[in-house]
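Undergrad: please find the sequence and the predicted model below.
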Amino acid sequence: MALPESFVSQLTGLFASPAAENPTGAIVEAAYRHAGLNARYVTCEVGPAGLEAAVRGAVAMGWAGFHCSLPHKIAVVKHLDELAQAAELIGAVNCVVIRDGRLIGENTDGQGFLTSLRATVEPKGQRIVILGAGGAARAIAFELALAGAGHILIVSRRREVGEGLARDLRERTSTDASAAHWHTPFAVPADTQILINATSVGLFPDVGAKPEIDYSTVAAQMIVADIIPNPPRTAFLNEVEARGCEVIDGLGMLVNQAVIAIRSWNGIEADAQVMRETLTEIFG
């Protein structure tokens, strides 16, 4: 059977076909249907030993590209021909574009967050606190640094990881950065302008969980974002919104990273509203 004119996939270490387990696939398919595009997005289960063969197979079968989820985001780099600036800085790839047989690695997670944030505030010159120092926090931190953030504070329970990320930001970008060890309820500095939860705390099914911070130090003038899409309205966002903060949910990051990927794969502007509505139906 002939492939659609544009075929993309997700190479994942876990089989994730239900929409709630693979929301990116669901929203990409919804965007394709809405655009009337002859394209498909499927999930492929690929073990670490088969990653190289899967990447070569994607080129051989004429795919437009693919997403990479854990545990492949770092391992896939050595199988690619080129890295975009952000992916090279971050050291991880979540999206691969295939052009003329060449594999180009992107990291769209941070770009998706930045697009979502910019709908509310421009990060240039802002003092930003990021809770967490994992893969998502790293991607977001570098995109904010490239966008000209004034200062980025990384708050991490793993002291050496947080300090390492702050050091990488200082050495590889023009943005100043520092780290704080998260071993007690974290007091948010009074001069913070943007506060971001880049941890998995509050993700379904632990919907009542909140990052361990001193909420009395969260001021009403702060803009607060959460990267968690499920549930869209986390306990963390409810808490800070009650304190007068303007909040940004995690749906925007998930939608925008997919919009960026579709643009790279297919050369079209996907309808972000259709994709967001699809996520709302999935997550409630």
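TA: Now that the structure is in, tell me what you want to look at. Residues are numbered from 1 along each chain as shown.
Undergrad: going forward, measure contacts and count neighbours with C-alpha atoms only.
TA: OK.
Undergrad: next, the contact list for residue 45, please.
TA: Contacts for residue 45 (CA atoms under 8 Å, 6 or more residues apart in numbering) come out as 11, 12, 13, 14, 15.
Undergrad: how many other residues sit next to the last one?
TA: As a burial measure, residue 15 scores 14 neighbours (other CA atoms under 10 Å).
Undergrad: ok, the spatially closest residue to it that is not a sequence neighbour to residue 196 distance?
TA: Of all residues not flanking residue 15 in the chain, residue 45 sits nearest, at 5.2 Å (CA to CA, 6 or more residues apart in numbering). According to CA to CA, to the nearest Å, residue 45 and residue 196 sit 32 Å apart.
Undergrad: kindly report the same for residue 187.
TA: Taking CA to CA, one finds residue 187 at 14 Å from residue 196.
Undergrad: more neighbours, these two?
TA: residue 196 (20 against 14).
Undergrad: and what about that one, helix, strand or coil?
TA: strand (DSSP: H, G, I helix; E, B strand; the rest coil).
Undergrad: what's near enough to touch it?
TA: Counting by CA under 8 Å, 6+ apart, residue 196 touches 128, 129, 130, 131, 224, 225, 226, 227.
Undergrad: Three-state assignment for the fifth one, please.
TA: Going back to what we said before, that points to residue 224. Residue 224 ends up strand, using three-state DSSP.
Undergrad: my guess is it contacts residue 248. True?
TA: Yes. With contact defined as CA atoms under 8 Å, residue 224 reaches residue 248; the gap is 6.3 Å.
Undergrad: what is in contact with the two at once?
TA: residue 237.
Undergrad: with adjacent residues omitted, what lies nearest to residue 209?
TA: Nearest to residue 209 is residue 202, by CA to CA, 6+ apart, at 4.7 Å.
Undergrad: look at the one you found and tell me its secondary structure.
TA: Following three-state DSSP, we place residue 202 in the coil state.
Undergrad: my read: it touches residue 228, true?
TA: Yes. Residue 202 lies in contact with residue 228 (CA under 8 Å); the separation is 7.4 Å.
Undergrad: ok, which stretches of the stretch 101-250 of the chain are helices?
TA: Here the stretch 101-250 of the chain has its helices, by DSSP state H, counting those that start in this stretch, at 108-118, 135-146, 159-172, 235-242.
Undergrad: and here's the other structure:
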Amino acid sequence: MTSHNFLAALTGSFSTPCADNPTVAMIEAAYRHHGMNARYINCDVKPEGLADAVRGAKAMGWAGFNCSIPHKVAILSHLDRLAESAAIIGAVNCVVIRDGALIGENTDGKGFLTSLTQVMDPAGKTVCLLGAGGAARAIAVELALAGARHLTIVNRDARRGQDIAALITESTPADARFVAWDGAFAVPEDTQILINATSVGLGDAEAMPAIDCDSLRPGLVVADVIPNPPKTALLRAAEKRGCVTLDGLGMLVNQGVISVRLWFGTSPEPSVMARTLEDIFGVR
């Protein structure tokens, strides 16, 4: 393996370094499993160094990279073009470097959508989305582009919630409305998919979003974007009421699968990545 070939296969993440970063671990596991001539490294890139980091990745022949907060919006000015959903979302978390061009993608919503379709096709469905952060925005756009009929955006910050509802209504075929989150939210009876896209429950198995659990009913799909712990308080409550549940591990795995496919044109084995995350999070 020559140095040039090694660098040409590099991918990475522009974020804060962490020795136990689950994304690094699962993607590296996929590379090893498939014998790929690639490495996935985590780089601490400060906002003032983003332009230099992007130029460096391109100069060294990287296949691409992920980027996390605070770079998801700032990266836009350094790219040559955007994929359709990334353009609507207005944020990028995956960059592909192909033939000298930097192409912006957003895998947040795509990873969730891939996971969701294993239990329900969102086409024609009515969705209730808790939260209005970056993940919620990306998920809302992907659901709308996948044919969801109506989205209800529930959030405490009215401005952010209204912004997503307006984005969906004006930029996609779907319809959306904003509902203020004040007290325990009762899931509307016509909802077919409920998604927690907030950070409530992250790292805390007992934390529960403020919802009326009596409004959870059999057959309702309840999804949580939080991967750790995979079995959140919301999902446990939903299971007791006969709901179909979906944890955040699948979203994280599918984000990795999509990123590797975008960079190298081949899809890694999801089960290898899932097992790595299950080991990290102690799921068995």
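TA: Cool, got the structure. Because the structure is predicted, anything quoted here is derived from the model rather than measured.
Undergrad: now for residue 202 and residue 228 of structure 1: what residues contact both?
TA: The contact lists of residue 202 of structure 1 and residue 228 share residue 234, where a contact means CA under 8 Å, 6+ apart.
Undergrad: figure out how far stretch 223-233 of structure 1 is from the centre of its chain.
TA: 12 Å (CA atoms, centre = their mean, to the nearest Å).
Undergrad: what residues in structure 2 pair up with it?
TA: Mapping stretch 223-233 of structure 1 onto structure 2 (TM-score structural alignment) gives residues 221-231.
Undergrad: repeat that for stretch 118-138 of structure 1.
TA: Going by TM-score structural alignment: stretch 118-138 of structure 1 matches residues 117-137.
Undergrad: that stretch: end-to-end distance?
TA: Taking CA to CA, the first and last residues of stretch 117-137 of structure 2 lie 18 Å apart.
Undergrad: buried set for that stretch?
TA: By neighbour count with 16 or more other CA atoms under 10 Å, stretch 117-137 of structure 2 contains the buried residues 122, 125-137.
Undergrad: distance from the chain centre to that stretch, please.
TA: On CA atoms, centre = their mean, the centre of stretch 117-137 of structure 2 falls 12 Å from that of its chain.
Undergrad: what sits up against that stretch?
TA: Under the contact criterion CA under 8 Å, 6+ apart, stretch 117-137 of structure 2 has outside partners 89, 108-109, 116, 140, 143, 146-156, 160-161, 164, 187, 190-198, 221, 244.
Undergrad: ok, 7 Å please
TA: Stretch 117-137 of structure 2 is contacted by residues 89, 108-109, 143, 146-155, 160-161, 164, 190-198 when judged by CA atoms under 7 Å, 6 or more residues apart in numbering.
Undergrad: same check, this time on stretch 206-224 of structure 2
TA: 183-187, 192-197, 200-201, 233-235, 238, 241-248.
Undergrad: any of these buried? List them.
TA: Of the contacts of stretch 206-224 of structure 2, these count as buried by 16+ other CA under 10 Å: 185, 187, 192-197, 200-201, 233-235, 238, 241, 243-248.
Undergrad: returning to what we had before: mind checking which of the helices of the stretch 101-250 of structure 1 is nearest residue 60 of structure 1?
TA: Nearest to residue 60 of structure 1 among the helices of the stretch 101-250 of structure 1 is helix 108-118 (24.2 Å), distances taken as CA to CA.
Undergrad: with structure 2 superposed, average distance for that closest one?
TA: Here the mean offset of helix 108-118 of structure 1 against structure 2 after fitting is 0.4 Å, by mean CA distance after the TM-score superposition for structure 1.
Undergrad: dump the residue contacts of the residue nearest the centre of structure 2.
TA: When CA atoms, centre = their mean is applied to structure 2, the residue found nearest the centroid is residue 108 (2.3 Å). Contact partners of residue 108 of structure 2, counting by CA under 7 Å, 6+ apart, are 135, 138, 139, 255.
Undergrad: looks like residue 154 of structure 2 contacts residue 176 (just checking).
TA: No. At 10.7 Å, residue 154 of structure 2 does not count as touching residue 176 under the criterion of CA atoms under 7 Å.
Undergrad: gap between residue 110 of structure 1 and residue 143 of structure 1?
TA: Counting by CA to CA - residue 110 of structure 1 and residue 143 of structure 1 are separated by 6 Å.
Undergrad: with residue 61 of structure 1 instead?
TA: In terms of CA to CA, residue 61 of structure 1 sits 32 Å off from residue 143 of structure 1.
Undergrad: chain neighbours aside, what residue packs nearest to the counterpart of residue 254 of structure 1 in structure 2?
TA: Residue pairing (TM-score structural alignment): residue 254 of structure 1 is matched to residue 252 of structure 2. Spatially, and ignoring its direct neighbours in sequence, residue 252 of structure 2 is nearest to residue 111 (6.6 Å; CA to CA, 6+ apart).
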